[in-house]
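A.B. asks: quick one: sequence and predicted model below, then my questions.
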Amino acid sequence: MIEEARRRAYLGAMQVATWLPRVALPFAAPSRPQLLEAPEPVVANPPPTPVVETAREAAPVAAPEQSISARVMPRPAAPTKPVAPVEAEPEAAPVPRTPVAPPPRFALQLLRAGECMLLVELPTGEPLASRDPAYLLLKDLLRAAGLPDSPQLVGEPVRWPLFAGGSMDQGPEAAREFVQGFVAARLEESAACRCLWLVGMPAVRFAGEADEEALLRELQVEGLGVAWAIPGLERLAEQPTLKADLWRAMRRVRQRWMSQNTA
C-alpha cells in the first residue's frame, strides 16, 4: 500500500488523473472496470434520435370476437329524434323602382294675332316659313276667325328637352311647368289677351294640362286664362274632315274676340 500511495503522489504531481498499467503492479489496488471502457466520441450537434414504434404500438388492435348470434342478427337501430322542420326565412320583397318617364320631345312657337295669342306646335321643329303648308293653313284659320292673318312672333321657339343630357329632370311634369311659366310671362309682357289658342297636342298637354278629349273645347287654365284647344296644323292638313268640326267649334268660340271688335 506504501507503493500505491507513492505512485498516486507522483501521478498527482504530474497532473495525471487516470492511468492504466500495462502489467500488474505489486502492492497495487485492483483496477476499476469503468476505466477500461473506451469513451464515446463527442459530437457537436447530435442528430435527433428517431422514434421507433414498438411492436405493441404498431400492431393493430384486434377487435373482440363477436358471438355467432351477434354476427347473424342485425342490431336494432337507435331511435332517432324527430327533427323539427326549419322554416325558411321569407325573402325580402324587392323594392319597386319608380319608373322614370322619358323626356317628351316637341317644339312650340308663341304668336300674337289681334286679341288672341297662339301657342302653335311646329311640325318640323323649325319656325314656320311663309311658304310652309302649315303656315298657309294657319293663315286660313285666322281669316276665318276674323283675326289678322299675319301673326307676330313672341319670343323664341320652345324646344324640349332643353338639354341633351345631364341630371336635370326633363320629364313631363318639368316640361309642363316650363311651358306654362313661359306663356304666363309673355302674357304679362304683352297687351290683354282675350283667348289663348293651343294648336297641337303638345300645346294642349303641357300648357292646358288636357288630353285628346279636350280638342275643340274651351279650357280654363290657372294662370293663363281662357284657352281653346284645337288639333295640330299637320293633322288638320292630313284629315280634312276635322276642318268642318273646327269651323263649327269656332263659331261658338269666336264671340270672345269678335265682341270686342264689334264694340
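C.D. replies: Perfect, I can see it now.
A.B. asks: use CA for all of it now, contacts and neighbours both
C.D. replies: OK.
A.B. asks: number of residues surrounding the residue nearest to residue 219 when sequence neighbours are not counted?
C.D. replies: Residue nearest to residue 219 in three dimensions, not counting chain neighbours: residue 227, with 5.0 Å by Cα to Cα, 6 or more residues apart in numbering. Neighbours of residue 227 under the rule other Cα atoms under 10 Å: 23.
A.B. asks: so residue 227 sits in a strand?
C.D. replies: Yes. Using DSSP: H, G, I helix; E, B strand; the rest coil, the assignment for residue 227 is a strand.
A.B. asks: contacts only, for it.
C.D. replies: Taking Cα atoms under 8 Å, 6 or more residues apart in numbering, we find residue 227 in contact with 195, 196, 197, 198, 208, 218, 219, 220, 221.
A.B. asks: try 6 Å
C.D. replies: By Cα atoms under 6 Å, 6 or more residues apart in numbering, the contact list for residue 227 reads 195, 196, 197, 218, 219.
A.B. asks: second structure for comparison follows:
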Amino acid sequence: MQVVNWLPRTELPFAAPSRPELLEIPEPVVVAPVVPAVVADTPVAPVVKPAERVKIEVPRPSLASTRTGAKPVEEAEETPAVVKAPIVPPPRFALQLLRAGRCLLLVELPTGESFQTRDPAYLLLKDMLRAAGLPDSPQIVGEPVRWPLLVRGTMDQGPEAARDFVQGFLSVRMEETPCACLWLIGLPAVRFAGEADAEAFNRELQIEGLGSAWAVPGLELLMEEPQRKADVWQAMRRLMARWKESNE
C-alpha cells in the first residue's frame, strides 16, 4: 500500500509513546509542470529583425580635382588605351625596266642583280619575246629599281611609298616613249605597279595613269614550275594583236 507513516486517531492502550517529529505535518511539495517537447513538424515562426538601414557613402570630388577640372577615377579607367599601329617593315625587291619594240617590260630580278647574257632567267625572257613576235634583245632602260631606297633614315619606305615610287618611275618613262603594252613580270612588279596580287597572273590590267598592262609570273617561278608556261602562252596569244598592230 506504499504507507510510510501511520498515525492513529486515538491513543491506543499499551502502545508505545508517539514520536513528536511524526506528528508534524510536512509542507506540500510543489512540483513544476512538465513542459512537453516541441514537435519537429510544428512550424516555428522565424524571428524577424528590423531591417537595418545601409549607409551609402557618396564620393565627392576633392577640391583639387574641382579646381583643375580633373575627371573622377572611374571615368579615367574607362578611357580606352591608345593602341599604336604595328610597324610594317619595308618590302624588298629589285626591278629592271626593259624595252622590246613597242612594249615596256618591268621584270623582277631573281638574284637582285642586273641580267647577264647567260643567266637562265634572261634566256627564258628572250624565248618569251621571240614567241611574242618582239625583238629578243631588249634594251635596258635606266638603273634597276631597288627597294628600300635607304638603309637608314626616317623616310617612309612602306608598301604604299614603294607603290607610288614605282608608278611614278614608270609614268616618267612612258611619257618619254609611249608603249603599246606594259609587261609586269614577277609578283613585285604586279603588286607595286599594277596594285594586284598573284591571282592576277596571265590577266590584262588597266592601271590609272599607265594604261594597259599584262601580269606575268616571275621568271624564277616559271623555271621552277614549267607547267605555268602553258597559261602564259594562252594569255600571250590573246594580247599579241595589241603590240603587233603597233609594229605595223
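C.D. replies: Nice, thanks for sending it over. These numbers were taken from a predicted model, which means no experiment stands behind them.
A.B. asks: quick TM-score on the pair, please.
C.D. replies: Put the two chains on top of each other and the TM-score (TM-score structural alignment, normalised by the length of structure 2) is 0.70; 183 aligned residues with a Cα RMSD of 1.8 Å.
A.B. asks: who wins for neighbours among the contacts of residue 227 of structure 1?
C.D. replies: Busiest of the contacts of residue 227 of structure 1 [other Cα under 10 Å] is residue 196, holding 26 neighbours.
A.B. asks: show me what residue 206 of structure 2 aligns to in structure 1.
C.D. replies: Matched across to structure 1, residue 206 of structure 2 falls on residue 220, judged by TM-score structural alignment.
A.B. asks: with residue 191 of structure 2 instead?
C.D. replies: Residue 191 of structure 2 maps onto residue 205 in structure 1, by TM-score structural alignment.
A.B. asks: ok, and the closest non-adjacent residue to that match?
C.D. replies: residue 211 is the one closest to residue 205 of structure 1 (Cα to Cα, 6+ apart), at 5.8 Å.
A.B. asks: residue boundaries of the strands in structure 2?
C.D. replies: 93-100, 103-108, 139-147, 181-185, 204-207, 211-216 (DSSP state E).
A.B. asks: quick one, longest helix in structure 1?
C.D. replies: helix 172-189 (DSSP state H).
A.B. asks: may I see the buried residues of it?
C.D. replies: 172, 175, 176, 178, 179, 180, 183, 184, 187 (16 or more other Cα atoms under 10 Å).
A.B. asks: trace stretch 89-103 of structure 2 over to structure 1 and give me the residue numbers.
C.D. replies: By TM-score structural alignment, stretch 89-103 of structure 2 lines up with residues 102-116 in structure 1.
A.B. asks: no, scratch that, I was asking about stretch 124-131 of structure 2
C.D. replies: Taking TM-score structural alignment, stretch 124-131 of structure 2 hits residues 137-144 over in structure 1.
A.B. asks: just want the most central residue of structure 2.
C.D. replies: Per Cα atoms, centre = their mean, the C-alpha nearest to the average position across structure 2 is that of residue 86, at 11.2 Å.
A.B. asks: which position in structure 2 aligns with residue 256 of structure 1?
C.D. replies: Looks like residue 256 of structure 1 aligns to residue 242 there (TM-score structural alignment).
A.B. asks: number of nearby residues for that match?
C.D. replies: 14.
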